[in-house]
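In: Here is a sequence with its predicted model. Questions after.
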Amino acid sequence: MISMIGLIGGLALLIILTMRGMNLLIVAPLSAMFVAVLNGLPLFPQLAAEGEANFLTNYMEGFSGFIASWYLMFLIGAIFGKLMEDSGSADSVSKWITGKIGIKNAALAIVIACAVLTYGGVSLFVVAFSVYPMAISLFKEANLPRRFIPAALGFGSTTFTMTSAGSPEIQNWIPIQYLGTSPYAAWEVSILVAVFMMVFGYWWLKRMIMKAVNKGEHFIARENDPENNRKELPNPFLSLVPLLVVLVLSFIFHDSLAQSALIIALLGGVISTYVLNRKYFINFWDAVSAGTIGALIAIANTAAVVGFGGVAKATPAFSDTVNLVTSIPGSPLIGGAIAVCVIAGLTGSASGGQSIALPLLAPHYLDMGVNPDALHRVVSISSGGLDSLPHGGYVVTTIRAIAGETHKDAYPAFGALTVVVPILGVIVAIILFSLGL
């Protein structure tokens, strides 16, 4: 009982302190230490038996492991976003889009841009870095409250694209190795669920924005916002080329290099931005420096939360939770959805929820004769629900490090679109499968 109180209490502490705007580099290890103490984990490796889990080792392995895997992607992605901003490319594209679809549809333009890049294989974190400068320009032009930018970025990246059939994101690929399926598993149901999430989610986003506008909210500029008073901007079609370069290169090299393809893709984006728009830069090297600092802040905040997950996974309470949610009676699809969703919430990671639950779920459910394609799709969609609780790595990076917002202002809309909408999508998927689709 004490160990479970430690796990739930530590997670609650992390969420509450994060929502209050406290520094994640402090609150994440403190919350992890709370979990460790109440679960009886030694604090230091010197106090643990050989090979035994302990707070310091598990936290730092999670922290450093994330940085080792993602540092270059964060760095180049942040630099790419800053170069798009400094060259005026983001402004150019935003003005062209608003001219075509209307300034009232600024939020829709952001959602579409994120969706295209995500479905093209670009990492969610990188998509946020890349599209944010354009989002600032669009929201400023439309005079919309900037606190909704993270919600638009998250909705376009982590809902109807990330977990849909055919998506190259890892959340759609992890089930393949356990279920023997393909990336296009249950594509018919996937399309229907994706359309539902896209239509309902955008309606909800637009409704929240309009409600805020009617109450008098508007765009508030900041000192560090990109200047929008240039006399000359790059050609909008040439400004789109770097984004297309990232999309095409990530698609070409995805199968052979997996996530490392993003390094090549983003480098291609950086080089093409410079070559095509070099005469428009205000200060190229200042933009590179700003991108570097932004990347360090973003990856450190995210790694701090991943470290918490590393400690949580080593506790007896976590093992008990996994055993409980993976043995839920009733429909295997419901049990699988709940198991993956809960574990993703505890670890703050959609891929983490799948990687922990599927080795346990897959053999058991396949022996029961469950349709592997249906299980693949349900597990994939459900992993994108509770992974977006306030402490999630992507959540913290997008709201805090990239958009510079507070959880208090930005998370209500962000959580509505990235937690509630995917959960509703899972329910729709299970209903459709139960009807024989």
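Out: Thanks, I have the structure now.

In: Every contact and neighbour count from this point should use C-alpha atoms.
Out: Noted.

In: Excluding chain neighbours, what is closest to the residue nearest the centre of the chain?
Out: The structure's the chain has its C-alpha centroid closest to Tyr394; by Cα atoms, centre = their mean the separation is 4.0 Å. Leaving aside its chain neighbours, Tyr394 sits nearest to Phe125 (6.6 Å; criterion: Cα to Cα, 6 or more residues apart in numbering).

In: How about Phe66?
Out: Once flanking residues are discounted, Phe66 sits nearest to Ala303: 5.8 Å by Cα to Cα, 6+ apart.

In: Helix or strand for the one you found, just tell me which one.
Out: Element membership for Ala303, per DSSP states H and E: helix 284-312.

In: Pull out the buried positions in that helix.
Out: Buried residues in helix 284-312, counted by 16 or more other Cα atoms under 10 Å: 284, 287-288, 291-292, 294-312.

In: so what secondary structure elements neighbour that helix?
Out: Applying 3 or more Cα pairs under 8 Å, 6 or more residues apart in numbering; DSSP states H and E, one finds that helix 284-312 contacts helix 24-38, helix 55-86, helix 332-347, helix 393-396.

In: next up, a second structure to put side by side with the first:
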Amino acid sequence: MSGQIADIVSWAGLIGGLGLLILLTVRGVNILIAGPVAALLVAVTAGLPLLPPFAAPDAADFATSYMAGFTSFFGDWFFMFLLGAIFGEVMAASGAAASVAHWITARLGSRFALLATVLACAVLTYGGVSVFIVAFSVYSLAVGLFREANLPRRFIPGALAFGSVTFTMTSAGSPEIQNLIPMQYLGTTAYAAWEVSLVVAVLMAGLGYAWLSHMVRRAVAAGERFEARASDDARADTAALPNPLLSILPLVAVLGVFLVTQDMGKWALIAALGSGLLAGVLVGWPFLRDMPAAFSAGATGAVVAITNTCAVVGFGSVAKLTPAFMQALEMVQTIPGSPLIGAAIAVTVIAGLTGSASGGQTIALPLISPFYLDAGANPAELHRTVAIASGALDSLPHNGYVVTTIRAVCGETHARAYGAVGATTVVVPIIGLCLALALFTIF
């Protein structure tokens, strides 16, 4: 009986810890504080010793386990975050990111303000620019487009998020880390199962855009209009921007080098981003005086971005030590049918628990990949399943990108903006995941 009570308390603590993490981040509490506090609740309810002196020799404790997860992710991915953030800042400082985005929006015009915003984000994301930098780069253009089209600005976060963290982030060939992490565990390439990935990406892009457009039209029909703010940027002087064909060269460099260095595994991203960074500096040569500040801002942004992710990875590292977590993992592994189904559920839940696609993969893959590979899962199919699955429940309200984009970039609230974000970055990827599983089962 006491064991059953302990299990119930552990489940309550795990669910309560996730709820607390979501609540604190939605309320604006820094994730570096919210993460450890929520993990502490999970540890206490699981009966985990809090400090090493209180634990038996070689036994796990809260503090050590949290920091092990935190520092492990930092050590594995810091250089990728660093180069990615600096690359994004150089693209912004040189005007290359704005030039590419403006070229797309100019061709489509305010009549297609929503589509232009989504496409601008998609091109930059698939070109290797960090999703955080993409949001900052495209936001001012989105404001201008939404103003001209007189669309409700509360849908700007949804457009930015949909174009950045859905059909581009987890698709085959994407240089974003969410597509690279499975490579080191499964021995695959970034183009694993590209045929199914292409079909799923097209579905997600079409369905997500149709749904987002429908939401915007309903709001307009209900009388909502664009709301101007004193903080809105003035219209940019596009004459000062570099040529768009020249501006796209750094993105082409990233994708090209990434393609030819696949045998380097995740380190291919360093070579690709390094090449893109060099091209970005050359494109931005007239703005050379601004480059030291861009490098500095990128380095600072990289530390903030990776430590925010590390904070939720640490939460997951504590959560995976609880009886509730292990019971849930055992239940998933006993699901009948294709092993891909169990893997998809496990990664989806863990990414949701941590509020991070990359964090969820980092925690889940070492635990589940040996089991599912032994169960006969095709490594390429498992790679694509895991990548797509990680991009679903990760976008719950406590996700760092979601909080940053809604609040810091767009100046909105979750109450006004999260509906569109959740629909396009949670529901649509889940539908895409179901399609991927169906296609892998059929073929």
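Out: Received, thanks. Every value quoted in this text rests on a predicted model; they were computed, and no experiment measured them.

In: Quick check: TM-score for this pair?
Out: With the length set by TM-score structural alignment, normalised by the length of structure 1, the two chains reach a TM-score of 0.82; 429 aligned residues with a Cα RMSD of 3.6 Å.

In: coming back round to it: the residue nearest to Phe66 of structure 1 matches what in structure 2?
Out: Counting by TM-score structural alignment, Ala303 of structure 1 lines up with Cys310 in structure 2.

In: residue contacts, that match?
Out: Contact partners of Cys310 of structure 2, counting by Cα atoms under 8 Å, 6 or more residues apart in numbering, are 69-71, 73-74, 359.

In: What separation is there between it and Phe78 of structure 2?
Out: With distances taken as Cα to Cα, to the nearest Å, Cys310 of structure 2 is found 10 Å from Phe78 of structure 2.

In: Please apply the same query to His414 of structure 2.
Out: His414 of structure 2 is 29 Å from Phe78 of structure 2, by Cα to Cα.

In: Please apply the same query to Cys434 of structure 2.
Out: Using Cα to Cα, we find Cys434 of structure 2 at a distance of 32 Å from Phe78 of structure 2.

In: Likewise for Leu433 of structure 2?
Out: As judged by Cα to Cα, Leu433 of structure 2 and Phe78 of structure 2 stand 29 Å apart.

In: more crowded one of the two?
Out: Taking neighbours as other Cα atoms under 10 Å, Leu433 of structure 2 and Phe78 compare with Leu433 leading, 28 against 16.

In: Alignment lookup: Tyr139 of structure 2 to structure 1.
Out: Under the alignment (TM-score structural alignment), Tyr139 of structure 2 maps onto Ala135.

In: After the strand or helix carrying its match, which helix or strand is next?
Out: Assigned by DSSP H and E, Ala135 of structure 1 belongs to helix 124-142. Downstream of helix 124-142 of structure 1, the next assigned helix or strand under DSSP H and E is helix 149-158.

In: Provide a list of residues in contact with Pro145 of structure 1.
Out: Shown in contact with Pro145 of structure 1 (Cα under 8 Å, 6+ apart): 139, 209, 212-213, 217-220.

In: These: which two are farthest apart?
Out: Checked with Cα to Cα, the contacts of Pro145 of structure 1 reach their widest spread between Ile209 and Ile220, with 14.5 Å between them.

In: Which one of these two is surrounded by more residues?
Out: Using other Cα under 10 Å as the criterion, Ile209 of structure 1 and Ile220 rank with Ile209 on top: 20 against 12.

In: Does the more buried one touch Asn143 like I think?
Out: No. The pair Ile209 of structure 1 and Asn143 does not pass the contact test of Cα atoms under 8 Å, sitting 10.9 Å apart.

In: any idea where the helices of the stretch 151-300 of structure 1 begin and end?
Out: 170-179, 187-214, 236-257, 261-277, 284-312 (DSSP state H, counting those that start in this stretch).

In: The nearest residue to Ala149 of structure 2 once chain neighbours are set aside: what's it in contact with?
Out: Distance criterion Cα to Cα, 6+ apart; nearest residue to Ala149 of structure 2, sequence neighbours excluded, is Ser110 at 5.3 Å. Shown in contact with Ser110 of structure 2 (Cα under 8 Å, 6+ apart): 145-146, 148-149.

In: still contacting in structure 1, which of those?
Out: By both residues aligned by TM-score structural alignment, their matches' Cα atoms under 8 Å, the contacts of Ser110 of structure 2 still in contact after alignment to structure 1 are 145-146.
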